[in-house]
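>>> I'd like to go over a predicted model; first the sequence, then the structure.
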Amino acid sequence: MTMQTRKLGSTGPQVSALGLGCMGMSGVYGEADRPEAVATVHAALEAGVTLLDTGDFYAMGHNEMLLGEALRAAPAHLRDNALLSVKFGAQRDPGGGWLGVDGRPASVKNFAAYSLQRLGVEALDVYRLSRLDPDVPIEETVGAIAELVEKGWVRHIGLSEVGAETIRRAAATAPIADLQIEYALLSRGPEREILPTLRELGIAVTAYGVLSRGLISDHITADRSFAANDFRSSSPRFQGDNLKHNVGLVASLRRIADGKGATVAQIAIAWVLGRGDDIVPLIGARTRERLSEALGALDVVLDAADLAAIEEAVPAGAVAGERYAPAQMALLDSER
């Protein structure tokens, strides 16, 4: 297949229309298979996926080291095409507990130094603070990344989960390529104010949570339980009556998918792809099988009748439960 491409804003790089989100390869959704994860990264590169997304705090550096291993083992022509989007700033204790966010300029440079080493690259293609540090003005954090750009250690500046006001302040400080934010059929909050602001400023979106952490799939049932080390065990959308309600929404979507000869996951990905050429969905595939399914969304064409049926089946605001637990929601500048 020939991979479609999209540009990350007016100042960012040209990337594949779908990106690979690597977080799940480090145990966030239960135990992960390292050899299969490496094979999945290679399969994505072979399919033309160039954008690989990670975070230095995903399993305390594990994800960056895994991705670095996968890149070293990839053929040179594929490795050279890879573009790395890296988040930083989240602080964890040895048990994985949350300690807050650090966006201080000195910390920005320190985090970057470790990421460059773990990934085994000379520069990070897109670098972004994972969550806004309430104690550090965004201008100081973005300004520090801009200094890394000047020195050649970072190529482009991104943002993550921030609101319209913060986006404007960041863009007034330095060129911003994209905002990473959850955007999906079940998470449409960015449509109100954030997307219009981004489009006014020429900033793209890398959308994560496109399948709502596997909820929009053929693998989650109303009675599903999750292991304690699975993020979904504490996610409001996967609890009790919320899960039953949300599985019902997916069942309505499945009827549309069946009519298109597609899976519900492919319909959900195609829907996000169709929301604008400035949006790049990140697919959190942990296996080659799931990757292959996601790539199939590129062949799904949704016409006006399909979009109307999807809107009727899953209207904006229909989901039950917030996308994070209350303590995590409180950290999101994008939700203020």
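Nice, thanks for sending it over.
>>> only C-alpha atoms for contact and neighbour calcs from this point on.
OK.
>>> Can you give me every residue that contacts residue 131?
89-90, 101, 160-162, 331-333 (C-alpha atoms under 8 Å, 6 or more residues apart in numbering).
>>> any chance of the residues you listed in TSV, plus secondary structure and neighbour count?
Shown next, in TSV, are those (DSSP: H, G, I helix; E, B strand; the rest coil; neighbours: other C-alpha atoms under 10 Å):
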residue	secondary structure	neighbour count
89	coil	23
90	strand	21
101	strand	20
160	strand	24
161	coil	21
162	coil	24
331	coil	18
332	coil	18
333	helix	18
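>>> so residue 159, which of the three states?
Put simply, residue 159 is strand when judged by DSSP: H, G, I helix; E, B strand; the rest coil.
>>> this is the other structure I want to compare:
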Amino acid sequence: MANSTNLVAGPFPLSKIGLGCGVFSGAYGLAPQADAVKAVRTALSNGVNLVDTSPYYGDSETKLGRALLDLKDEFPRSSYHICTKVGRYGYHISDFDYSRKRISESILESMHRLHTDYLDIVLCHDVEFVDVSQIVDIALPKLFELKQQGLVRKVGISGYPLDVLLRICQIQQGRGFPLDVCLSYCNYNLHCQALTAAVPKLRAAGVETIIAASPLSMGLLSDDETPEWHPAKSELKAAVKQCIDLVRSSDKISLAEIAENYAFSYNDVDVHLVGAKTAQEVEHALRAYAHAQQLQLHAYGKYEDDNIQRICAQIKTILEPFAEYTWPSPPANA
């Protein structure tokens, strides 16, 4: 199991593994409140000090807030960082609202659900769905105002297309208000390594904390059925299915383990954000992080087991054609 000393690093003292609580919504299977409490307790007990959520994630904020309230005697508010988001409240573009009024309301609603009087990090959620001007001329100036008031500690953005994220970061730097945080998801994993080229540019744009989310690519790289809603093209899903079948020939490792070991070996980001809805899933992620750091894995790992090493080499061959592939975001039907 990883420990707090190994997990905490960086200029803003965030743990290297963060707990993604979007899975509390039930989008990845049943997520009872009791399991949420156990997942949060396990994470905080093992040095994880960042929990991430959003109003868009169903009742995730409510479940996380209740869990933190239940655990307040064990873990006071000062012992962890809460990251939540504003701007996105549904699937369609019409469900986005980055007005100053809605941002103020959203912050207060989130604080109420999370039982806190301040938020450590607030991100504009999925910024690629709206015109950049809504983010840089309306939303971010309002969030920086709230930062001055002490309601928000750090301000940033989240999204999928790296070019959009970088453009906004560069605009903010040019205006003298560089972003504290940038969260990118599904851009560093077994099938995509696009984030490696973007990280130096984000640093050059003044971003203090870079978060890489979803090492399992929103469930695509797990050993279960891919969620029906997953936006990857059919060719990539078929290639991942080949990898799953290949890994099943070994009883010593799973595709999820290989994927997490691979993602967590990338140390140029400040935080790896992992969705986990049970204590067991949290423990699995922490073991994978400790394993990756212990072995200092590179390019598909250095496993002592020759069969596992052979499987990893085959996975690399299967997924290599997709290394620069990204799906459209927003999707055509948004």
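Yes, it's here. None of the values given here were measured: they were computed from a predicted structure.
>>> ok, so what distance separates residue 307 of the first structure from residue 17 of the first structure?
Separation of residue 307 of the first structure from residue 17 of the first structure (C-alpha to C-alpha, to the nearest Å) stands at 20 Å.
>>> of those two, who's got more company?
Neighbour totals were compared for residue 307 of the first structure and residue 17, and residue 17 leads with 24 against 14 (other C-alpha atoms under 10 Å).
>>> my guess is that one contacts residue 6, does it?
Yes - counting by C-alpha atoms under 8 Å, residue 17 of the first structure does reach residue 6; the two are 5.4 Å apart.
>>> between those two, what contacts are shared?
Residues touching both residue 17 of the first structure and residue 6 by C-alpha under 8 Å, 6+ apart: residue 280.
>>> Going by residue numbers, what spans are helices in the stretch 101-250 of the first structure?
For the stretch 101-250 of the first structure, the helices defined by DSSP state H, counting those that start in this stretch cover 105-119, 138-150, 164-171, 194-201, 240-260.
>>> Out of those helices, which is closest to residue 210 of the first structure?
Residue 210 of the first structure lies closest to helix 240-260 among these, at 13.3 Å (C-alpha to C-alpha).
>>> Does anything pack onto that closest one? Which helices or strands?
Under the contact criterion of 3 or more C-alpha pairs under 8 Å, 6 or more residues apart in numbering; DSSP states H and E, helix 240-260 of the first structure touches helix 264-273, helix 304-313.
>>> quick one: that helix to helix 264-273, angle?
Interaxial angle of helix 240-260 of the first structure relative to helix 264-273 (axes from the mean of the first three to the mean of the last three C-alpha atoms, to 10 degrees): 80 degrees.
>>> what angle separates helix 240-260 of the first structure from helix 304-313?
Using the same axes, to 10 degrees: helix 240-260 of the first structure against helix 304-313 is 160 degrees.
>>> Going by neighbour count, which residues of helix 240-260 of the first structure are buried?
Within helix 240-260 of the first structure, the residues that qualify as buried are 242-257, counting by 16 or more other C-alpha atoms under 10 Å.
>>> Same question for stretch 120-137 of the second structure.
Residues of stretch 120-137 of the second structure classed as buried by neighbour count (16+ other C-alpha under 10 Å): 120-130, 132, 135-136.
>>> Among the helices and strands packed on helix 240-260 of the first structure, show me which one is buried the most.
helix 264-273 (a mean of 24; mean count of other C-alpha atoms under 10 Å).
>>> Provide the aligned range in the second structure for that helix.
The alignment of helix 264-273 of the first structure onto the second structure (TM-score structural alignment) covers residues 255-264.
>>> mean distance, the matching stretch to its aligned residues in the first structure?
Once fitted to the first structure, stretch 255-264 of the second structure is off its aligned match by 2.8 Å on average (mean C-alpha distance after the TM-score superposition for the first structure).
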